[in-house]
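Colleague: I'll drop the sequence and a predicted model, then ask my questions.
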Amino acid sequence: MTIEEEDLGDLSYTIPSSPDDISARLENDVRYLQVPDKVHYSPLQITIYRITSAISSFIFLSILMSLAILRSSIKKLTRGSTNKNSPNMRSPHKPVAPLSKAEKKLVPRLEYYFEIHGLNLLVYKITTDDGFILTLQRVIDPHEPEEITKKRKPVLLLHGLLQSSGAYATSGPDNSLSFFLHRQGYDVWLGNNRCGFEPQHAYLDESDPNMWNWNIYNMARYDLPVMIDQIISRTHKHNKVTLIAHSQGTTQTFLTLLAKNAIAYNHNLNDKLRCFIALSPAVFGGELLRTKNFIKFMNMLPKSMFNYVFGIHSFMPIMMHMRTVLVRTRVFGFLSYSMFNFLFDWDDSLWDKRLRTRHFVFSPVYISSRLMLWWLNNEDGFIKNSTTIFNFKEKWFDTHTPPIYLFVPGKDKLVDGEMLIDHFDRYETDLTEFRYKRIEHYSHLDVLWATDVIETIGQPIVEFLKELDEIDMN
């Protein structure tokens, strides 16, 4: 049974009543991260941007989708019947269990995929200091005694760009990190950044451009700290949280922890994080950002033109409308996979192909055009300026930074994990604990959905956490 908790109780983060309330509460906040200022557009400007972006986004998506389907069809024809893959790429010692009828269903409600395996997913609605209402979820065994549940140490799983918490669960009980960590005795929490599937704000309406005037800095400054605080407030026995993040979630976390930002100090995050585990860490851009034509197109657009093409509200909302209509069908999974494969050259060779459609049930999500502007266009953003935000030759962290563990896929061309490892080896000598693991046969999403993800990532994570526990005991 799904349990929703709307009563936030006596917590440090409550719903702001107005922008003035937010300003007052942030009076002593850090100022290094430059979050966007409030925007002002006339009704006519808003209407023009809505019309032009709706038309251009439809054309842009249609072109990409057509090319993706064409490429998929050509690959299928050229591969023929001589190269058909087995349902998955598991090692022989892990036989494939048949999927039940319940597991084969495509249900756009994450709780369902826990319930069919005897677990509950508690849903908490929490509010950031800038007014966004986030969804925080907690995996619970309804038959477990309360005293046992209280002993579990909290772990927060945070998703990447255009994804949601479902990314950590769609591989099912055998191959999902969320299920595995719960079996290993941890208190598993699933985080979702602002907007998600149902954008909610304390006082702003979806039609207001200010509700969409945010980027990665807002997520680092507001979303992550409130998640950590909420978890600690509800797990009274534990005062630290293990954070595991993927892709954009790692960018968000690294920005939060940068010593020069001081956010970690302002929110005492250095004292609240047990450690930080980064999957496919997105700090430096990879070669794919310099070679893909669709990225080149978005990158060359002046900011003023970007507003006309992609709008000043959510980024390409037509994708969400398509999801609403098609999400329960295999067509949606096929289209989503074809797009990902075409855009980023990722494939499903390491996934359980029976679950491929299910992986895309919980993506995409609503994000702001400003966020995509930061990733792919902005002069001050990731693609053009990531080495300035994260200066390779500067020390980022100090002795107060929690232990860090990087999992770097060898086939990941979206980000440059090797450059990140090189930086840590050269400059981050003050860290109390740092390690990394290269996974040569993995790509960007394989850290979530590969059939050997438990052996390759899950077990090393648990061993790392146990080592930290032993260090604390000594």
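Modeller: All right, it came through fine.
Colleague: can we go C-alpha only for contacts and neighbour counts from here?
Modeller: OK.
Colleague: where do the helices sit along the stretch 251-400 of the chain?
Modeller: 263-266, 269-272, 288-291, 293-300, 303-310, 318-326, 330-344, 356-359, 369-376, 382-389 (DSSP state H, counting those that start in this stretch).
Colleague: and of the ones you listed, who's closest to residue 110?
Modeller: Among the helices of the stretch 251-400 of the chain, helix 356-359 comes nearest to residue 110, with 10.7 Å by CA to CA.
Colleague: So which bits of that closest one are buried?
Modeller: 356-359 (16 or more other CA atoms under 10 Å).
Colleague: Quick one: end-to-end length of stretch 123-141, please.
Modeller: Taking CA to CA, to the nearest Å, stretch 123-141 runs 14 Å from one end to the other.
Colleague: centre of the chain versus it, how much separation?
Modeller: 15 Å (CA atoms, centre = their mean, to the nearest Å).
Colleague: Now do the helix or strand where residue 230 lies: distance to the chain's middle.
Modeller: Taking DSSP states H and E as the definition, one finds residue 230 inside helix 224-234. Per CA atoms, centre = their mean, the displacement of helix 224-234 from the mean C-alpha position of its chain is 17 Å.
Colleague: How about stretch 416-435?
Modeller: 22 Å.
Colleague: what's next to that stretch, contact-wise?
Modeller: With contact meaning CA atoms under 8 Å, 6 or more residues apart in numbering, stretch 416-435 is reached by 280-287, 392-406, 408-409, 436.
Colleague: Out of those, which sit inside strands?
Modeller: 404-406, 408-409, 436 (DSSP state E).
Colleague: among the residues you listed, which two are most distant?
Modeller: Taking CA to CA as the measure, the ones in strands among the contacts of stretch 416-435 span a maximum distance of 16.4 Å, between 404 and 409.
Colleague: Neighbour count: these two, which is higher?
Modeller: residue 409 (25 against 17; other CA atoms under 10 Å).
Colleague: tell me the contacts of the more buried one?
Modeller: 280, 417, 438-444, 447 are the contacts of residue 409 under CA under 8 Å, 6+ apart.
Colleague: so of these, which ones are in strands?
Modeller: 438-439.
Colleague: quick one: which of the contacts of residue 409 is most hemmed in?
Modeller: residue 280 (30 neighbours).
Colleague: Could you measure from that residue over to residue 247?
Modeller: 5 Å.
Colleague: swap in residue 182?
Modeller: 22 Å.
Colleague: Please enumerate the helices of the stretch 51-200 of the chain.
Modeller: Under DSSP H, counting those that start in this stretch, the stretch 51-200 of the chain gives helices at 101-104, 110-115, 146-151, 172-175, 177-183.
Colleague: Minimum distance to residue 335: which of those helices has it?
Modeller: Across the helices of the stretch 51-200 of the chain, closest to residue 335 is helix 101-104 (CA to CA), at 18.3 Å.
Colleague: quick one: buried residues of the closest one?
Modeller: Per 16+ other CA under 10 Å, helix 101-104 contains these buried residues: residue 103.
Colleague: Comparison target below:
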Amino acid sequence: VLSVSKIDPDCDYNITQLIQSKGYPWEEHKVTTADGYILGVFRIPHGRNASSSTPGRPVLLQHGLLDAATTWVINFPEQSLGFILADAGYDVWLGNVRGNRYSRAHVKFNPDHDEAFWDFSWDDMAQDDLPSMVYYILNQTKQTQIGYIGHSQGTLIGFAEFGNLSNDIQKNVSFWAALAPIAQVGHEKTPLKYLDTDSKELEKYWHKLFGRNEFLPASNILQSLGKFACGEFFFDRLICENMLLIIGGPDRKNLNASRVPVYASHGPSGTSVKNMVHFMQCGRSNRFQAYDYGSAEKNQLRYNQTTPPIYSIRSMKVPTAIFWAGEDWLADPTDVAYIFDNIESLVYEKYIPNYNHFDFVWASTANKLIYQDLINVMKKYHPI
């Protein structure tokens, strides 16, 4: 039993409070996609001790599955990539994809009442959310290129969109880094795989279990459970570690134990059931492919072909750095090998044997093992 004397105020802070409490400037922006989703995007224009308030070159940080932009600023300044990049001189932008706690809005649909709001998967995040954020940031900063750093699902939408030859976003991204990279997920080991079914009716199975709308939304109940079960007065290993490891990996040895209640109280941040079904489909097919509508007829209507299109990594030209791990249950090393076999724009890669999925954003050693290398290589392609 682990005893903690008092609640860490970071457990109850929202993202702007997390940023402000550490002494950094912040801005909140609303980015509207072509299909009407309103995304909450947050900016740290410069470091807390900057000699000039003039921002450096922009970098967009994109969170992972069931996460939010808080993940980049949830640790102390010398441990959080969002703060570290700002102090290094970059203009830091923290994105949120449709449906999470900071992007739960639409020009037409109400997320609490309209099923249509939740009719999306990571296809839409790649095709609409990512370019909308990139072009908004370039317009705001009057720059022509951006740096991009993704974690988990943030890498998935990067691989999908940057390799899409039907658009020209590649010329606007000078460099990107993939932390815990995902494309194929056929070998993932997370407990989520047990929510698969041998039936061809995967979509109906999930709808029966979870409905058609929101999956694991941010809620006061879950935040309180995380805060209390992970160390306010006691530590319940079964509850706390299961909350943290539903996606991540086998243990939390690389985390600062005193921060675990903070991590748990800020997640999960929600997504759509359809997005989770898409992940399940990709796990089953072991293909990096678009959403499967379940029949040749429906796919034909949507894609003008009877099967879901396959995304191409090989056609991606953006200089790419990959950081991957040995104990990552979602970005399994076997699946990461698919990326290495297909990528032609790799400029740097680093393997961390004892990291899991969340260590890339939360580990107390991430700055030493990952972030300094990341910044050094990014400066070559996207200098401050």
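Modeller: Noted; the coordinates are in hand. Computed from a predicted structure; not experimentally measured.
Colleague: What TM-score do the two superposed chains give?
Modeller: Here the TM-score for the pair of chains, by TM-score structural alignment, normalised by the length of structure 2, is 0.82; 355 aligned residues with a CA RMSD of 3.2 Å.
Colleague: In structure 2, which of the contacts of residue 409 of structure 1 still touch?
Modeller: Retained in structure 2 (both residues aligned by TM-score structural alignment, their matches' CA atoms under 8 Å) from the contacts of residue 409 of structure 1: 280, 417, 438-444.
Colleague: how about the helices of the stretch 251-400 of structure 1 in CSV, adding distance to residue 198 of structure 1?
Modeller: Shown next, in CSV, are the helices of the stretch 251-400 of structure 1 (distance: least, CA to CA, whole Å):
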stretch, distance to residue 198 of structure 1
helix 263-266, 28
helix 269-272, 28
helix 288-291, 30
helix 293-300, 26
helix 303-310, 20
helix 318-326, 10
helix 330-344, 19
helix 356-359, 19
helix 369-376, 16
helix 382-389, 26
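Colleague: Minimum distance to residue 469 of structure 1: which of these has it?
Modeller: Closest among the helices of the stretch 251-400 of structure 1, using CA to CA: helix 269-272, at 15.2 Å.
Colleague: Just tell me the aligned range of that closest one in structure 2.
Modeller: Matched against structure 2 by TM-score structural alignment, helix 269-272 of structure 1 falls on residues 169-172.
Colleague: which residues are in contact with the matching stretch?
Modeller: Contacts for stretch 169-172 of structure 2 (CA under 8 Å, 6+ apart): 131, 144-146, 161-163, 316-318.
Colleague: Nearest to residue 197 of structure 2 among these?
Modeller: residue 161 (29.2 Å).
Colleague: counterpart of the closest one in structure 1?
Modeller: In structure 1, residue 161 of structure 2 lands on residue 256 (TM-score structural alignment).
Colleague: these two touch, right, residue 18 of structure 2 and residue 73?
Modeller: Yes: assessed by CA atoms under 8 Å, residue 18 of structure 2 is found in contact with residue 73 at 6.9 Å.
Colleague: residues in contact with stretch 79-89 of structure 2?
Modeller: Contacts of stretch 79-89 of structure 2 (CA under 8 Å, 6+ apart): 24, 44-50, 55-57, 61, 72-74, 77-78, 91-92, 94, 361-367, 371, 375, 384.
Colleague: Got a quick PyMOL command for the buried subset of those?
Modeller: Of these, the buried ones can be selected in PyMOL as follows, counting by 16+ other CA under 10 Å:
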select buried, resi 24+44+45+46+47+48+55+56+57+61+72+73+74+77+91+92+94+361+362+363+364+365+366+367+371+375+384
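Colleague: Can you list which of the contacts of stretch 79-89 of structure 2 are found in strands?
Modeller: 44, 61, 91-92, 94.
Colleague: could you flag which of the contacts of stretch 416-435 of structure 1 are buried?
Modeller: For the contacts of stretch 416-435 of structure 1, buried by 16+ other CA under 10 Å: 280-286, 392, 395-397, 400-406, 408-409.
Colleague: just to revisit the earlier point, out of the contacts of residue 409 of structure 1, flag the one nearest to residue 322 of structure 1.
Modeller: residue 444 (24.6 Å).
Colleague: I figured that closest one was touching residue 414, is that so?
Modeller: Yes: counting by CA under 8 Å, residue 414 is a contact partner of residue 444 of structure 1 at 7.3 Å.
Colleague: still on that earlier bit, tell me which of the helices of the stretch 51-200 of structure 1 sits nearest to residue 20 of structure 1.
Modeller: helix 110-115 (35.9 Å).
Colleague: Common neighbours of residue 280 and residue 247 of structure 1, please.
Modeller: residue 444.
Colleague: quick one: what's aligned to residue 127 of structure 1 in structure 2?
Modeller: Under the alignment (TM-score structural alignment), residue 127 of structure 1 maps onto residue 32.
Colleague: And for residue 219 of structure 1?
Modeller: Checking TM-score structural alignment: residue 219 of structure 1 goes with residue 125.
Colleague: and residue 318 of structure 1, how many neighbours does it have?
Modeller: Residue 318 of structure 1 has 14 nearby residues by other CA under 10 Å.
Colleague: how many other residues sit next to whatever residue of structure 1 lines up with residue 93 of structure 2?
Modeller: Mapped onto structure 1 by TM-score structural alignment, residue 93 of structure 2 lines up with residue 189. Using other CA under 10 Å, the number of residues around residue 189 of structure 1 comes to 27.
Colleague: got the helices of the stretch 51-200 of structure 1 as JSON lines, with distance to residue 345 of structure 1 columns?
Modeller: Below are the helices of the stretch 51-200 of structure 1 laid out as JSON lines (distance: least, CA to CA, whole Å):
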{"stretch": "helix 101-104", "distance to residue 345 of structure 1": "27"}
{"stretch": "helix 110-115", "distance to residue 345 of structure 1": "27"}
{"stretch": "helix 146-151", "distance to residue 345 of structure 1": "42"}
{"stretch": "helix 172-175", "distance to residue 345 of structure 1": "23"}
{"stretch": "helix 177-183", "distance to residue 345 of structure 1": "24"}
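Colleague: Quick one, which of the ones you listed gets closest to residue 200 of structure 1.
Modeller: helix 110-115 (18.5 Å).
Colleague: so which of the contacts of stretch 169-172 of structure 2 comes closest to residue 238 of structure 2?
Modeller: For the contacts of stretch 169-172 of structure 2, the nearest to residue 238 of structure 2 is residue 161 (38.1 Å; CA to CA).
Colleague: Show the contacting residues for the closest one.
Modeller: Contacts of residue 161 of structure 2 (CA under 8 Å, 6+ apart): 126-127, 130, 169.
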